[in-house]
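Chemist: no sequence for this one, just the structure:
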């Protein structure tokens, strides 16, 4: 049978480990949108087309 003190320590350790894992994963760069945007822009420039975001003027 575990005491509440040892259970509390295990819970705190688990929370600290999970927090550290999330913080470490947030520091890893994800090469996604930035690379895709530059690739799409280059392809559009070669073909003479414009790639951008649509802006609804009435929704500002």
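Modeler: Good, I have the coordinates. Worth saying up front: this structure is predicted, and the values here are computed from it rather than measured. Residues are numbered from 1 along each chain as shown.

Chemist: Going by C-alpha atoms from here, please, whenever you check contacts or count neighbours.
Modeler: Fine.

Chemist: what secondary structure does residue 31 sit in?
Modeler: Three-state assignment for residue 31 (DSSP: H, G, I helix; E, B strand; the rest coil): coil.

Chemist: Tell me where the longest helix sits in the chain.
Modeler: As assigned by DSSP state H, the longest helix anywhere in the chain is helix 4-26.

Chemist: and here's the other structure:
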């Protein structure tokens, strides 16, 4: 393998690593947003329960 082919292969590997890192980060962000949505749903449920208790 000549030096140019080796450099191209290294560049491709670096790009693959970068793309995989971005994909992992996006997946982490997505799961965090889903978790945050769940927390807000729980909070809304608790507020509704308190509202019903106060009205009694």
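Modeler: Structure received. Computed from a predicted model, the values in this text were never measured in an experiment.

Chemist: overall similarity of the pair, as a TM-score.
Modeler: Once superposed, the chains reach a TM-score of 0.57 (TM-score structural alignment, normalised by the length of the second structure), with 47 aligned residues with a C-alpha RMSD of 2.6 Å.

Chemist: Quick check: next helix or strand after the longest helix of the first structure?
Modeler: helix 33-47 (DSSP states H and E).

Chemist: The second structure: matching residues for that next one?
Modeler: Helix 33-47 of the first structure lines up with residues 36-50 of the second structure when matched by TM-score structural alignment.

Chemist: Off-centre distance for the matching stretch?
Modeler: 22 Å (C-alpha atoms, centre = their mean, to the nearest Å).

Chemist: burial count for residue 53 of the second structure?
Modeler: When neighbours are defined as other C-alpha atoms under 10 Å, residue 53 of the second structure has 9 of them.

Chemist: element containing it, please.
Modeler: Per DSSP H and E: residue 53 of the second structure is located in helix 3-55.

Chemist: Relative to residue 41 of the first structure, how far out is residue 17 of the first structure?
Modeler: 41 Å (C-alpha to C-alpha, to the nearest Å).

Chemist: Same question for residue 12 of the first structure.
Modeler: From residue 12 of the first structure to residue 41 of the first structure the distance is 48 Å (C-alpha to C-alpha).
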